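Colleague: Structure for this input, please:
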Amino acid sequence: MTRILGAVLAGGRSSRFGSDKAAAMLGENTLAQHAAAAIAPHVETVVHVGGEHGIADVPGSGLGPLGGIAGALDHAARHGFAAVLTIACDMPAIPDALIPALLRRLPSYCVDAPVLGVWPVSALDELVALLQSSAPTSPSVRFFARTIGGIPVEASAPIPNINTRDDLLAL
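Modeller: Next up, the predicted model:
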């Protein structure tokens, strides 16, 4: 059986939100806890990447979601995982069939929210090289996914994405 690590990407600046989105409350749980709960049934364990107490981005901070994905892949490689399922901390709900659809294909990513994807640990070196060659800007997750032959998977329903406090209040 393939060992899959779950990773909640929580290292963004949250500039439109005005404070740390990962720690924002939705009901009795934080947004990051909701995201972790969405992927937990599908992975061996869930870690947080970025933020004050999360795994560090690779090769360094300020590279956007791809730095977080690289950090998760690096952690997974050092702990014997074959792949990483990533989700952004601001995605508190996922259509039921989407994650199983992503896991049937490796690598794969959600067309509507590319940071939601399954990435093989074998792509780590290619991702780090891409990030280092693109500095100071970072390529998009979609570009990386296409570079490694990622299969696009469509969501069967809209995926909430919390960028502002109004987005949070609308849920």
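
Colleague: hey, let's count contacts and neighbours off CA atoms from now on
Modeller: Noted.

Colleague: Which SSE is immediately downstream of the longest helix seen in the chain?
Modeller: Counting residues, the longest helix found in the chain (DSSP state H) is helix 65-78. Where DSSP states H and E defines the elements, the next helix or strand beyond helix 65-78 is strand 83-88.

Colleague: looking just at contacts, which helices and strands does that following strand meet?
Modeller: The contact analysis (3 or more C-alpha pairs under 8 Å, 6 or more residues apart in numbering; DSSP states H and E) places strand 83-88 against strand 4-9, helix 31-39, helix 65-78, strand 117-120.

Colleague: now the ones you listed as TSV including mean neighbour count?
Modeller: Formatted as TSV, these follow (neighbours: other C-alpha atoms under 10 Å):
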stretch	mean neighbour count
strand 4-9	29
helix 31-39	22
helix 65-78	25
strand 117-120	26
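
Colleague: Give the full set of residues in contact with residue 107.
Modeller: The contact partners of residue 107, by C-alpha atoms under 8 Å, 6 or more residues apart in numbering, come to 117, 118, 119, 120, 145, 148, 149, 150, 151.

Colleague: Considering these, which is situated nearest to residue 70?
Modeller: The closest of the contacts of residue 107 to residue 70 turns out to be residue 119 (C-alpha to C-alpha; 9.6 Å).

Colleague: The structure of the following sequence is requested for comparison with the preceding one:
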Amino acid sequence: MTGILGAVLAGGRSSRFGSDKAAARLGGWTLAELSSDVIAPHVDEVVLIGREHGVPDLPRDGLGPLGGIAAALDYAATHGYRCVMTIGCDMPVVPPVVIEALLRRAPAYCLDAPILGVWPAALGAHLLSYLEVTAERSVMGWARSIGALPVAADGPVPNVNTPQDLARLADSLLVES
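Modeller: Now for the predicted structure:
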């Protein structure tokens, strides 16, 4: 037992994608399922955040990834987890070395994709307060405010924001096979 909750943030509007990107498919799996699979070996449980049948954003919808992280921290604290590993539903491929580096440095975030991070569950109240007193909705801004350590990836961390991103990722995975 690691004491770590995994949280797939899937509550965005997907405006650049044009449809629900969490449900978009790559190799027969949804992006949300693939993102869950990326973190599952490193956590005790994986929850979906910001979806109809998942954990709702806190303190309300429309706050971007920080609302999802706040929900994940609250869920973790009330379910006895010491930390949360967050990942975007649009991150179906992450080098394991990045995950391992984050786990060694919590609180920490991926410099190339700040939504990918490890956060102590005890920071939930701090984040809710931060969301109420600041207009900034940047994950990196909040991460800096709590002294989280940035972890650089050795290579690109794919992030699927458009259908073209998904097609490029699918093509690159075919080339690697």
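
Colleague: Residue 159 of structure 1 is nearest to which of the helices and strands packed on strand 83-88 of structure 1?
Modeller: Per C-alpha to C-alpha, nearest to residue 159 of structure 1 of these: helix 31-39, 11.6 Å.

Colleague: The closest one vs structure 2, average offset?
Modeller: With mean C-alpha distance after the TM-score superposition for structure 1, helix 31-39 of structure 1 departs from structure 2 by a mean of 0.3 Å once superposed.

Colleague: how close does residue 69 of structure 1 get to residue 101 of structure 1?
Modeller: Note on residue 69 of structure 1: its distance to residue 101 of structure 1, by C-alpha to C-alpha, to the nearest Å, is 20 Å.

Colleague: should've said residue 62 of structure 1
Modeller: 31 Å.

Colleague: Tell me which stretches of structure 1 form helices.
Modeller: So, for structure 1 - with DSSP H - the helices run 31-39, 65-78, 98-103, 124-134, 141-147, 165-169.

Colleague: coming back round to it: just put the contacts of residue 107 of structure 1 in JSON lines and tack on distance to residue 111 of structure 1.
Modeller: Shown next, in JSON lines, are those (distance: C-alpha to C-alpha, whole Å):
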{"residue": "117", "distance to residue 111 of structure 1": "9"}
{"residue": "118", "distance to residue 111 of structure 1": "13"}
{"residue": "119", "distance to residue 111 of structure 1": "15"}
{"residue": "120", "distance to residue 111 of structure 1": "18"}
{"residue": "145", "distance to residue 111 of structure 1": "10"}
{"residue": "148", "distance to residue 111 of structure 1": "15"}
{"residue": "149", "distance to residue 111 of structure 1": "14"}
{"residue": "150", "distance to residue 111 of structure 1": "11"}
{"residue": "151", "distance to residue 111 of structure 1": "9"}
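
Colleague: close enough to count as contact, residue 163 of structure 1 and residue 18?
Modeller: No. With contact defined as C-alpha atoms under 8 Å, residue 163 of structure 1 does not reach residue 18; the gap is 9.5 Å.

Colleague: In terms of neighbours, single out the busier of these two.
Modeller: residue 163 (16 against 11; other C-alpha atoms under 10 Å).

Colleague: Now do the same contact list for the more buried one.
Modeller: So residue 163 of structure 1 contacts 14, 16, 17, 90 (C-alpha under 8 Å, 6+ apart).

Colleague: between the residues you listed, which has the most around it?
Modeller: When neighbours are counted by other C-alpha under 10 Å, residue 90 leads those with 27 neighbours.

Colleague: Can you tell me how far that residue is from residue 5 of structure 1?
Modeller: Residue 90 of structure 1 sits 19 Å away from residue 5 of structure 1, going by C-alpha to C-alpha.

Colleague: Also residue 139 of structure 1?
Modeller: Look at residue 139 of structure 1 and residue 5 of structure 1: by C-alpha to C-alpha, they are 23 Å apart.

Colleague: got it, and residue 18 of structure 1?
Modeller: According to C-alpha to C-alpha, residue 18 of structure 1 and residue 5 of structure 1 sit 30 Å apart.

Colleague: got it, and residue 76 of structure 1?
Modeller: In terms of C-alpha to C-alpha, residue 76 of structure 1 sits 6 Å off from residue 5 of structure 1.

Colleague: Now the common contact residues for those two.
Modeller: Common neighbours of residue 76 of structure 1 and residue 5 (C-alpha under 8 Å, 6+ apart) are 83, 84.

Colleague: What is the longest helix of structure 1 packed up against?
Modeller: Packed against helix 65-78 of structure 1 by the contact rule (3+ C-alpha pairs under 8 Å, 6+ apart) you find strand 4-9, strand 45-49, strand 83-88, helix 124-134.

Colleague: could I get those as CSV with distance to residue 32 of structure 1?
Modeller: Shown next, in CSV, are those (distance: least, C-alpha to C-alpha, whole Å):
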stretch, distance to residue 32 of structure 1
strand 4-9, 7
strand 45-49, 8
strand 83-88, 8
helix 124-134, 24
